[in-house]
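>>> Got a sequence here, can you model it:
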Amino acid sequence: MAFAVKLPANTISNWHTKTIKPNQRCCSVTIPHSSLSSFSNFPIMVNSCTGKMGKAVIKEADSTGLNVVPVSFGNEEESGKTVQVCGKDITLYGPSERESILASVFDEHPNLIVVDYTVPSAVNDNAELYCKVGVPFVMGTTGGDRPRLYRTVEDSKVHALISPQMGKQVVAFLATMEIMAEQFPGAFSGYTLQVMESHQASKVDASGTAKAVIGFFEKLGVSFDMDQIQLIRDPKQQIELVGVPEEHLSGHAFHMYHLTSPDGTVSFEFQHNVCGRSIYAQGTIDAALFLAKKVHEKAGKKIFNMVDVLREGNMR
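A predicted model of the protein is given here:
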């Protein structure tokens, strides 16, 4: 008996031995724009706008009708330069000018929301700046000192949405796995687990999402060593073995989890494949819309995550 939970259109059965044809494609998720929040007329500032996620967020913000502020944080060498992102001229400012620039922009746009997709080393300094100036922010950047990040917001008067995973459907899957792990501990006791994940070659470490899913399986009774994760980073293998479309080799996230019963008569497969960055950009804009609403309502809770956004239920 086999049970499969699969988001993409292509099916990888017995993925550890079977080759997938290169011309297979994952499905795209189209989210209608008919249910935009009434709080969709606020200005948004995206840091850093020249990165792949920054560009994707600006594109999504523009298509949603948000006012993209023509200012963004960059490195010191970029300071003062104007770049074009999605047809918009945006001026970059380095670390030494961040505070004065942000304060000026916030003074001009008091309902500003900042989106941060910078680098792990900048997470804490940026969050402290946002809180010092008083600007609500969406933190999509991973890494940094996370306990310090949360303390920074808790000690301020700023509302923030913090999530290392902005893909709404992926977050929903993780939340479902967490519920299953809490309510049915040991349900998969004795089962063996195989995990394969494929990301662009520039990603050296194992996926945090994969580690989270493995953690839930461990609560369900599965024994697994994180070193056993099969990391696929070779483009040839990604095309021939995993089925990644060639045009998405530079940006994808394919995850496969295969469980087998002790006697080998039962197997379960869980799979979620993402091509490109649109799923994360869409989730980021929903997060910004959600946060703007909470700021407007003067919500008592200050720190939110993507599960809060999902529970609100009025995403685009």
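>>> CA only for contacts and neighbour counts going forward, please
Noted.
>>> Make sure I have this right: residue 231 is in a helix.
No - checked against DSSP: H, G, I helix; E, B strand; the rest coil, residue 231 lies outside a helix; its state is strand.
>>> That one and residue 200 touch, don't they?
No - using CA atoms under 8 Å, residue 231 is not in contact with residue 200; the gap is 10.5 Å.
>>> distance between stretch 42-62 and the chain's centre?
Distance of stretch 42-62 from the chain centroid (CA atoms, centre = their mean, to the nearest Å) equals 14 Å.
>>> give me the number of residues near residue 124?
Neighbourhood size, residue 124 [other CA atoms under 10 Å]: 19.
>>> Identify the residue nearest it in space, chain neighbours excluded?
Closest residue to residue 124 apart from its sequence neighbours, by CA to CA, 6 or more residues apart in numbering: residue 149 at 5.8 Å.
>>> Now do the strands in this protein.
2-6, 43-47, 67-68, 71-73, 82-85, 88-93, 113-116, 137-139, 160-162, 192-199, 230-232, 252-260, 267-275, 303-304 (DSSP state E).
>>> need the helices for the stretch 201-316 of the chain, in chain order.
208-219, 235-237, 278-296, 306-312 (DSSP state H, counting those that start in this stretch).
>>> which residues are in contact with the first one?
Okay, so that is helix 208-219. Outside helix 208-219, the residues within contact range by CA atoms under 8 Å, 6 or more residues apart in numbering are 165, 174, 177-178, 181-182, 185-186, 188, 197, 224, 226, 255.
>>> can you rerun that using 7 Å?
Residues from elsewhere that reach helix 208-219 (CA atoms under 7 Å, 6 or more residues apart in numbering): 174, 177, 178, 181, 185, 186, 224.
>>> any idea which of those residues has the most stuff around it?
That'd be residue 181 among those, by other CA under 10 Å, with 21 neighbours.
>>> That residue touches residue 220, doesn't it?
Yes - Residue 181 is within contact range of residue 220, at 5.4 Å (criterion: CA atoms under 7 Å).
>>> Among the helices of the stretch 201-316 of the chain, which comes closest to residue 75?
Taking CA to CA, helix 278-296 is the member of the helices of the stretch 201-316 of the chain nearest to residue 75, at 22.6 Å.
>>> What sits closest to residue 178 if chain neighbours are left out?
Once flanking residues are discounted, residue 178 sits nearest to residue 216: 6.0 Å by CA to CA, 6+ apart.
>>> Could you also give me the structure for this second sequence? I'd like to compare it with the first:
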Amino acid sequence: MGVNIVVLGAKGRMGNMLVNMTLADEELNLVGACERKGNTDGMVYEDCEISDCLEDLLPKVPGAVIIDFTSPESSVAMAETAAKFGNPAVIGTTGLDKDQQAALAESAKKTPLFWAPNMSVGVNMLLKFMPQLVQALGGAYDMEIVETHHRMKKDSPSGTALKLAQCLAEARGWEYDDVKKHCRDGIIGERPKNEIGVQTLRGGDVVGEHTMYFFGPGERIEVTHRAHSRETFAAGALRAAKWLSGQKAGRLYSMADVF
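The predicted structure follows:
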């Protein structure tokens, strides 16, 4: 039978990749593709509903898992619609603020929802194991992150950088909002001990690169993750969709639950 999939933003860079990878996967069925109004021309897939309105589409594909890599506002609205019709949804959108994340958690009480700012296996393994390194190094090491993405990326710092920084802060027993430093300029004085800097680079067509620095006495440790293709994010989302299809509503799931 396979898991039925609906791709939101199907003509975008990530959406198009998700469509093609779904069609190539024997365990998945592309049953729906949704785009914004006036942008569905040329979208023809066998046995697949095409629509520019998710509310019109979902009654035709009950139980299908929605995959969404659009925008914070669109993803929150999508989650509310998914909850209305009982469709599970995988969300890979970045840049969601706390209120938007809370809105997703509320919708997750009514239908299975999954959200991860980075779907790659490598990044999620770092999130699992980095706390051990932080705790082993101890407080003598200053922690910083530099993230690099393509020039078209709209949010800064990246959702992945924020997730990694929050992971490091938690390992030190800090509240991230109390120690974050996203920009430095002018005469800033000495670096506080309880601080995590996250700096942003934008340019070209870089898919995504994150380096965590641990500056200690007489040495420096660097841990870098580089995404070579968006395919790694699409593969993670499809893996999450397969897993989510068998879950129940109740809370907002993450990649840690899949692993």
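>>> Quick check: of the contacts of helix 208-219 of the first structure, which lies closest to residue 251 of the first structure?
Taking CA to CA as the measure, residue 251 of the first structure sits nearest to residue 174 out of the contacts of helix 208-219 of the first structure, at 20.9 Å.
>>> In contact with the equivalent of that closest one over in the second structure: list those residues for me.
Correspondence of residue 174 of the first structure to the second structure, assessed by TM-score structural alignment: residue 127. By CA under 7 Å, 6+ apart, residue 127 of the second structure lies in contact with 164, 167.
>>> mind running it again at 10 Å?
Residue 127 of the second structure makes contact with 160, 163, 164, 165, 166, 167, 168, 256, according to CA atoms under 10 Å, 6 or more residues apart in numbering.
>>> Compare those residues with the first structure and list the ones that remain.
Retained in the first structure by both residues aligned by TM-score structural alignment, their matches' CA atoms under 10 Å are the following of these: 160, 163, 164, 167, 256.
>>> export those residues to TSV and tack on neighbour count?
Shown next, in TSV, are these (neighbours: other CA atoms under 10 Å):
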residue	neighbour count
160	22
163	17
164	23
167	21
256	11
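>>> count of residues packed around residue 226 of the first structure?
For residue 226 of the first structure, using other CA under 10 Å, the count is 12.
>>> Roughly how far does the match of residue 174 of the first structure sit from residue 83 of the second structure?
29 Å (CA to CA, to the nearest Å).
>>> My guess is residue 128 of the second structure contacts residue 257. True?
No - the pair residue 128 of the second structure / residue 257 is not scored as a contact, 11.5 Å apart, by CA atoms under 10 Å.
>>> before we move on, back to that, just give me the match in the second structure for the residue nearest to residue 124 of the first structure.
Taking TM-score structural alignment, residue 149 of the first structure has residue 104 as its aligned residue in the second structure.
>>> same question, residue 64 of the first structure
By TM-score structural alignment, residue 64 of the first structure lines up with residue 25 in the second structure.
>>> Would you mind measuring from that match to residue 86 of the second structure?
Residue 25 of the second structure is 24 Å from residue 86 of the second structure, where distance means CA to CA.
>>> Neighbour count: those two, which is higher?
residue 86 (20 against 12).
>>> who's in contact with the more buried one?
Applying CA under 10 Å, 6+ apart, the residues contacting residue 86 of the second structure are 58, 59, 62, 63, 64, 65, 79, 80, 110, 111, 112, 249.
>>> what about the residue mapped onto it from the first structure, distance to residue 194 of the first structure?
Matched to the first structure by TM-score structural alignment, residue 86 of the second structure sits across from residue 134. According to CA to CA, residue 134 of the first structure and residue 194 of the first structure sit 46 Å apart.
>>> aligned partner of residue 54 of the first structure in the second structure?
So residue 54 of the first structure corresponds to residue 15, using TM-score structural alignment.
>>> what's the burial count for its match?
Other residues close to residue 15 of the second structure by other CA under 10 Å number 22.
>>> still on that earlier bit, the residue nearest to residue 124 of the first structure: what's it in contact with?
Per CA under 10 Å, 6+ apart, neighbours of residue 149 of the first structure: 123, 124, 125, 126, 127, 128, 139, 162.
>>> try residue 287 of the first structure
Shown in contact with residue 287 of the first structure (CA under 10 Å, 6+ apart): 115, 137-140, 160-163, 166, 168, 281, 293, 304-306, 308-310, 315.
>>> Please apply the same query to residue 58 of the first structure.
Neighbouring residues of residue 58 of the first structure by CA under 10 Å, 6+ apart: 44-47, 49-50, 64, 66-69, 85-86, 88, 115, 281, 285.
>>> swap the cut-off to 8 Å and go again
If you count contacts by CA under 8 Å, 6+ apart, residue 58 of the first structure has them with 46, 49, 68, 85, 86.
>>> if we go to the second structure, which of those residues are intact?
On the basis of both residues aligned by TM-score structural alignment, their matches' CA atoms under 8 Å, what survives of these in the second structure is 46, 49, 68.
>>> Reformat those as CSV; add distance to residue 265 of the first structure and neighbour count.
Shown next, in CSV, are these (distance: CA to CA, whole Å; neighbours: other CA atoms under 10 Å):
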residue, distance to residue 265 of the first structure, neighbour count
46, 51, 27
49, 51, 28
68, 55, 20
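>>> Take those and write them to CSV, including distance to residue 204 of the first structure.
Below are those laid out as CSV (distance: CA to CA, whole Å):
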residue, distance to residue 204 of the first structure
46, 26
49, 23
68, 32
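>>> From these, pick the one nearest residue 93 of the first structure.
Closest to residue 93 of the first structure out of these is residue 49 (11.1 Å), distances taken as CA to CA.
>>> Good, wrapping up.
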